[in-house]
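Student: Here is a sequence together with a model predicted from it:
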Amino acid sequence: MIGSLTADVRSIDDAGDREDLLHKKMHLELVANTVALKDVVLPSKPWELIAVGAENRLTTGVPGNHVIVYRGELRAAPSVDAKVHKAHKVVVKLATRARSFEALIREGELYAGPLAEMSNRAVPSCYGVFRVTNRTVVDDENDCSFGCLILADLGEPVESFAKADEMFQIRLVNVLVELHHKMHMTHGQVYPVNVFDKNGWPFLVDFSRAKLNHQCKFLLERDALKEFGLDVKPKFEDLPCKELYKVTEAVNGWRPSSFICYNLAFDVEFLESPLDIMDKAPPEFTAEDAFEDAHEAIIKYYNKWMPATGKGKAHADALEENRVSWLKEFKAERARASRG
């Protein structure tokens, strides 16, 4: 555990054109109950937080939240043998207002509290929240640093949930199920920018909008997605948890509950009843067109959403073998309906 640090703090304008040194050799003291360093070896030696320049600025976060995010390094102080204590690559969330610093303390307490069990497994290691003890005002009271939250650097966030590897998608849903059901917490911002891929395992960051005491009604066990992507998407009222529902939807954890044919939406139950689909064909469709479009829609759905089942190929093969008799049956059915 690091008890104190020294650091330089810099301010950069929104365009990234101007960088000003606000504080040099700032003293940072650890805020209690904000450290979660599971499986991270960190000897109690003097450490320095190496300040970063404009090129390492990651984001300003939500507009108006007065938190700037940088990349940096925790290095052994010059008095310590740097060869013995390797530098730790970190991300620094720097608060420039007293209120935003209080929010960082809350986030640090979450990492050290309910999220501690997930540290270095599904959330980043947290080196702690540090309060500035020698803060000095440069221009006015609003132009200074109050403290920072230091987390392990996980690299770059994922680009898209839908394009991620299927195993990663399953693991992401399982991590959220654990967060909701075991920690009774919602994240609040499960977007690609806040999800990282560490050797195939999802890591969540930015718990600034997390909520506690969540009683999740999304009834899935951690291994519930054994048939990932094969189950039909349920109605929201059947699994009423907005966060898990939206994420499972985003990773294609369910297949669509309907498909399109004749510019009409059909429930997936119609996949097993081609004749019932054809009965809904608009009157301007010939029997041949209605027949071909219905079977094409069925095969397309199977191939896109259930490729591993082989149902698309099986239906196409059966159609090729039985096209004449099936079409004859449909024409006869249509003729009877028109006479009735």
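Tutor: Happy to help now that I have it. Residues are numbered from 1 along each chain as shown.
Student: contacts, neighbours, all on C-alpha from now
Tutor: Noted.
Student: Ends of stretch 153-172, what's the gap?
Tutor: 19 Å (C-alpha to C-alpha, to the nearest Å).
Student: same question, stretch 44-52
Tutor: Note: stretch 44-52 ends 24 Å apart using C-alpha to C-alpha.
Student: want to compare, so here's the second one:
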Amino acid sequence: MSLVADVSSYDTFEEELDVILHSGMTLQAVKGTSVRPLPFAHCKLDATVELTARGKPNGVAVYRGITRDEHNSNSAPIKVAVKVAERLSSLGELTREAKFYVDRLRGLVDYCVPVCYGVYQVQDPEGGQYGFGCLILEDCGDRVYSFVHYSDEDDKTLFRTRLVNVVFELHKSNVRHGDLQSKHILDKDGWPYLVDFSRATDHACPRASDPTSEIEFGKTLQPSLETFGCQEFYETCVDAKAWLPYTFKCDGTAFPAYSHLRAPRTVADFLMKMDTTGTTPREAIELAHRAICDYYKKHLPEKGEAYEDDLDKNLVFYCDQYEEDYARRLAEDVDAEY
């Protein structure tokens, strides 16, 4: 398959057209780099929207454009993103990335990652300002710049739910993205797509067999990283706000919600240990219960209401119990010293 390409952008500073690939160049498809080839024997590529400027350290500039049948002006165009190699070494990196799509991501095309149409290499590179070839991918929309970029709460929840599932599917395929920032997530009609697999690696994810339905968005306590096991998937859930806040505050100190919401006595013990103002055991345990109640009321209102009802009935009892237990432990510590 041959490709005729016009890839350029207007340089407003120099007030001239900055051409990186032009129609006088002959580009040939690199074997083994396409998940799905472009559907034309003779393709014309026009890309004039610069997404990433030239001169980056990786030697790759990114453009948005269309491909169409060069010999049929009535053919339906295909929207594409074009990664142009400014150096020969950069073309090698793009080729490796394309083969990763072919070898490892083929099963995720159409719902997790864009279609890879392959790498096209300039046959007689001119050097200088011109490129050495390009990687052509399906255009899957704009970067999101935030994992929760929708303003509407329902749309926001839906997008982040889909995002967590996309990363989950990636890890089920034994692939770690390696650079999962928001700039590498695209929004295609409300569906997240992952791009830029230049740092992707093999990955045996410890969460790969877990159903993502266990993560009930906004209602599940955030576990520790050590408990969860997979850093990239964990960080995705955190950035997508899949879990409730990791900590709650009591008397100015932050406590992990996952381990301390069910342990008011542990919180009270810490307050007693760190106290320098004469807090009593009764005050410490009440502070702990009130802080836990406030967390639940803010993030799980029904549970918070039930917790508050229980405190109205039983707080005095809880205070009596803790006060007696604290005094007993204090006496045991004194006896142990003698």
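Tutor: Great, that's in hand. Computed from a predicted structure; not experimentally measured.
Student: what TM-score do we get after superposing?
Tutor: After superposition, the two chains reach a TM-score (TM-score structural alignment, normalised by the length of structure 2) of 0.79; 318 aligned residues with a C-alpha RMSD of 3.4 Å.
Student: In structure 1, what residue corresponds to Tyr130 of structure 2?
Tutor: Taking TM-score structural alignment, Tyr130 of structure 2 has Cys144 as its aligned residue in structure 1.
Student: which residue sits closest to that match, ignoring its sequence neighbours?
Tutor: Ranked by C-alpha to C-alpha, 6 or more residues apart in numbering and with sequence neighbours excluded, the top spatial neighbour of Cys144 of structure 1 is Thr96, at 5.6 Å.
Student: surely that neighbour meets Asn65?
Tutor: No - the criterion here is C-alpha atoms under 8 Å, and Thr96 of structure 1 misses it with Asn65 at 9.0 Å.
Student: Name the residues of the longest helix along structure 2 that come out as buried.
Tutor: For structure 2, the longest helix by residue count, based on DSSP state H, is helix 301-337. For helix 301-337 of structure 2, burial by neighbour count (16 or more other C-alpha atoms under 10 Å) applies to 304, 307-308, 311, 315, 318-319, 322-323, 326.
Student: ok, Tyr63 of structure 2 - how many residues close by?
Tutor: 22 (other C-alpha atoms under 10 Å).
Student: Aligned against structure 1, show me the partner of it.
Tutor: With TM-score structural alignment as the criterion, Tyr63 of structure 2 matches Tyr70.
Student: tell me the SS of that match?
Tutor: strand (DSSP: H, G, I helix; E, B strand; the rest coil).
Student: Repeat that for the one 3 residues further on.
Tutor: Using three-state DSSP as the criterion, the local structure at Glu73 of structure 1 reads strand.
Student: can you tell me how far it sits from Leu151 of structure 1?
Tutor: Distance from Glu73 of structure 1 to Leu151 of structure 1, by C-alpha to C-alpha: 10 Å.
Student: shared neighbours of those two, which are they?
Tutor: Contact criterion C-alpha atoms under 8 Å, 6 or more residues apart in numbering; residues shared by Glu73 of structure 1 and Leu151: Val90.
Student: Name the residue in these two with the higher neighbour count.
Tutor: Leu151 (26 against 19).
Student: In contact with the nearest residue to that one once chain neighbours are set aside, which residues?
Tutor: Excluding its sequence neighbours, the residue lying closest to Leu151 of structure 1 (C-alpha to C-alpha, 6+ apart) is Cys126, at 4.6 Å. Counting by C-alpha under 8 Å, 6+ apart, Cys126 of structure 1 touches 34-37, 108, 111-112, 119, 149-152.
Student: any idea how far Cys126 of structure 1 is from Ile68 of structure 1?
Tutor: Following C-alpha to C-alpha, the distance that separates Cys126 of structure 1 from Ile68 of structure 1 is 17 Å.
Student: cool, and Pro43 of structure 1?
Tutor: With the distance defined as C-alpha to C-alpha, Pro43 of structure 1 ends up 28 Å from Ile68 of structure 1.
Student: repeat for His180 of structure 1
Tutor: From His180 of structure 1 to Ile68 of structure 1 the distance is 28 Å (C-alpha to C-alpha).
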